[in-house]
Every structure is written in structure tokens, then in C-alpha cells.
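Trainee: Here you go, sequence then predicted model.
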Amino acid sequence: MRAPRECASWFWDLEDYAPPGLRSALTVAARMSAVLQKHDLLQPTTLEWFWLVPDMGGAVGKSSVGLLRPLDDEWTSRRVEELRPVAFPEAETSGLRVVGTGVWSDADGVQHREERLVELTVSSEPLGLSADVSVFHDVWGPFDFRGLPHPEVHRNNAPRLAAALKELEVLLGVPAEPGEATYFGTAVGYGVMEPDVVDGRGPDLTDQL
């Protein structure tokens, strides 16, 4: 099951890793997505982003483009620039989100390809870049969203996510910070925090699905 909000996320402040700017953000996104793809967590297919006008304090539009070339290819940055809203020539990109498909394994070890299994966002701010990796499915924690334990599913998926997060830390040279907790869970270390357990069951979260 996929939640409408993340069940765990990890954040990196990349001010010292890369300069601000669209091309820089796309280069970082390409490097990070290569790590996630190596672990079968994210096969990029689409790039999404908002357009912001600083003086207006909010988004003036949203765009997306199919990834016909690599993220760090000049074609990609040029295509992003071409989609700037005509009415707002001063608009800037915000939150370059890389989406695609990833693989998870069920209790029997059978692999399934899933849309938006893992999402990667790289944001370019005036002082530098930041990045965020988010997960939304219950396969990463020891209980499903109904509160039922599924140790085999957890064992078949969580180690791969942890390995990718550790590799991203090495790539970026800075430790990941756990994101904010949501109704569906929170990050701890390189995984999803185990919830409070009552009579062998976790909380039933399906009322928000």
C-alpha cells in the first residue's frame, strides 16, 4: 500500500557539496539517482518541478518532462528552461523531483515493479542545494499499514534501502538528516522507525489511505 504522505524521508544540506543553479541541481540529481537505480529503487522516467516567483512568494505553475536523455544532459536543462511560464519570465525552478519505478519483493521473494516507490527531490536555493529521498510504501517497515507484522517483506526490502542511503552519504560527504514525522511513520537511522506495538500489532493507518 502507498500512503499519500511519506512514511520516512532523509534530507541532505548540500551547500558545501555543489553550487546553486539548475545545471548543478540536475548534475546532483543524476548522481544520486544513479545510486538509487543501482539498488533497483528508482528507474527515472519523469522530472517534475514547480515554478516560483520570489517576489510573489508562491508557485505560479508546475511542469514535468519525460526523461528522454540523462538528467545531466544539456538537453534536459534546456527543456526545463523552455517550459518556463511565458507570463513569468523571472520564474525559477523549485524542487526538481525525479520519479519513476522501483522494485520491491513480497514475502515469497517475488519482485514487483512499482510506480513512485522512491522519490528524489533536489532543490536549488540561493545559498546552495539540498536533497531529499522519500518513501511512501509499507514494505520498508516491520508492519504493514493495517498494523499486521510482515517480517519477511521487511527483511526482503529494508536492507536495500539502508544500503542505498549509506552509499548516498558517501557520495555526498554529509550524513542524512531524518525528515519530519508524518501520520504514516518517521525515519530513524537508515530505515523506518518501528511503531508502538500492542498485542503484537502496530497501528492501523488505513483510515488515512
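Mentor: Yes, it's here. Numbering: from 1, shown residues only.
Trainee: Only C-alpha atoms from now on, for both contacts and neighbour counts.
Mentor: Will do.
Trainee: can you list contacts of the lengthiest strand in the chain?
Mentor: Criterion DSSP state E: the longest strand present in the chain is strand 92-105. With contacts defined as C-alpha atoms under 8 Å, 6 or more residues apart in numbering, strand 92-105 is touched by 22, 25-26, 29, 33, 37, 40-54, 111-124, 139, 153, 156-157.
Trainee: The longest helix along the chain vs strand 92-105, what angle?
Mentor: In the chain, assigned by DSSP state H, the helix with the most residues is helix 151-172. Here helix 151-172 runs at an angle of 140 degrees relative to strand 92-105 (axes from the mean of the first three to the mean of the last three C-alpha atoms, to 10 degrees).
Trainee: Which positions within helix 151-172 qualify as buried?
Mentor: Buried positions in helix 151-172, judged by neighbour count with 16 or more other C-alpha atoms under 10 Å: 153-158, 160-162, 164-165, 168, 172.
Trainee: Please apply the same query to stretch 192-209.
Mentor: Result for stretch 192-209 [16+ other C-alpha under 10 Å]: buried residues 192, 193, 195, 202, 203.
Trainee: then this one, side by side with the first:
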Amino acid sequence: MSLLGPIDDEEVPLRVARSRPVGFPDAQVGSVLVVGSGTWIDARGEKRAEHRLVELTVAPDAPGFWAELAVFHDIWSPFDFRGLRHPEVEQQNAPRLAVALRALDALLGVTAEPGEPTYFGRAEGHGTKPPDLVDGRGPDVTDLL
């Protein structure tokens, strides 16, 4: 469902509940995936719009409430997906990710736990872990883009 306003609008839970399939009147929400556009800042300081910059999945059901934040860009790391250094891009964006993760920690009342590493990288603290270097470069992961 598309949201035209903020996700924390009091109307959102009512819209989610009304979206229950007619054939399953007792269905409960298992999880909610929040997908939208985000903004990142390039090496020159220009803001760039990006679809699916991050995704937030929230599951309010048993065995307990959980949330997962997934990032889909190389802007959080000191290296781009080709393995080339781009410290200006990381300096513009990594702190913004850290602030967002700390805000999520505060909202949920728990400290985030890093998820499983992926081909593209791994979480560490409130950011991404720098990759292992080979001859001063990060890994080239463009083969899966």
C-alpha cells in the first residue's frame, strides 16, 4: 500500500488492518516491509534521490517484536562496489546511517544486533565493517549487481 504521508501517522495501522484479505477475516499482520526513496550525498556534496536506499521490516507477531534494517548501496563504506576508495561519499553518508540506527535502537528500546554478512558487506556497530583489502582495494562485487 502506498503512503502519502508519514509512516507514523495514526491512520496507518487502520489502513493496514483494513487491507486484510476478504477471504481471511481473522488474518493478522506477520510483518510490514517499508520501502521508499531515500537521499544520499555524493562526493561533491550534492543530494541524490535513490529508490530502495534502505528497507525496514517490522514484525509485531510472536515470538516477539523485531525489526530489520537493510541497506542497498555502497555509500556507507569507504569503498564503492568496484573496490575503489570513496572516502568523501562515506564521510557524507555513514554518519547519517549511524544516527538512523541509534534512533531505531532508542525507539525499540534495544541495541541493534548485526545481521549475517552478505556478499556485499557486513554490519558492525551502527554502520558497515570495512572490507578486507587486497593491494589497497576492497572487493569488486559488481558481478552480482
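Mentor: Good, I have the coordinates. Values in this document were obtained by computation on a predicted structure and should not be read as measured data.
Trainee: now the longest strand of structure 1: which residue numbers in structure 2?
Mentor: Under TM-score structural alignment, strand 92-105 of structure 1 corresponds to residues 28-41 of structure 2.
Trainee: Strands of structure 2, start to end?
Mentor: 32-41, 47-59, 66-71, 123-124, 127-128.
Trainee: what's the mean deviation for the third one versus structure 1?
Mentor: Spelled out, that is strand 66-71 of structure 2. Taking mean C-alpha distance after the TM-score superposition for structure 1, the mean distance separating strand 66-71 of structure 2 from the aligned residues in structure 1 is 1.1 Å.
Trainee: What helices and strands are in contact with that strand?
Mentor: strand 47-59 (3 or more C-alpha pairs under 8 Å, 6 or more residues apart in numbering; DSSP states H and E).
Trainee: quick check: angle from the strand it packs on to helix 87-108?
Mentor: 30 degrees.
Trainee: residues making contact with strand 47-59 of structure 2?
Mentor: 29-42, 65-73.
Trainee: Name the residues of it that are buried.
Mentor: Quick answer for strand 47-59 of structure 2 (16+ other C-alpha under 10 Å): 52, 53, 54, 55, 58, 59.
Trainee: farthest-separated two in those?
Mentor: 53 and 59 (20.3 Å; C-alpha to C-alpha).
Trainee: Show me what residue 43 of structure 1 lines up with in structure 2.
Mentor: Checking with TM-score structural alignment, residue 43 of structure 1 has no match.
Trainee: Likewise for residue 179 of structure 1?
Mentor: So, by TM-score structural alignment, residue 179 of structure 1 is matched to residue 115.
Trainee: The residue lying closest to its match once chain neighbours are set aside - how many residues pack around it?
Mentor: Excluding the flanking residues, the one nearest residue 115 of structure 2 by C-alpha to C-alpha, 6 or more residues apart in numbering is residue 123, at 6.6 Å. Counted with other C-alpha atoms under 10 Å, residues neighbouring residue 123 of structure 2 total 17.
Trainee: Could you double-check that residue 123 of structure 2 lies in contact with residue 117?
Mentor: Yes. Using C-alpha atoms under 8 Å, residue 123 of structure 2 is in contact with residue 117, at 7.0 Å.
Trainee: so who does the counterpart of residue 206 of structure 1 in structure 2 touch?
Mentor: The alignment partner of residue 206 of structure 1 in structure 2, by TM-score structural alignment, is residue 142. Contact analysis of residue 142 of structure 2 by C-alpha under 8 Å, 6+ apart lists 81, 82.
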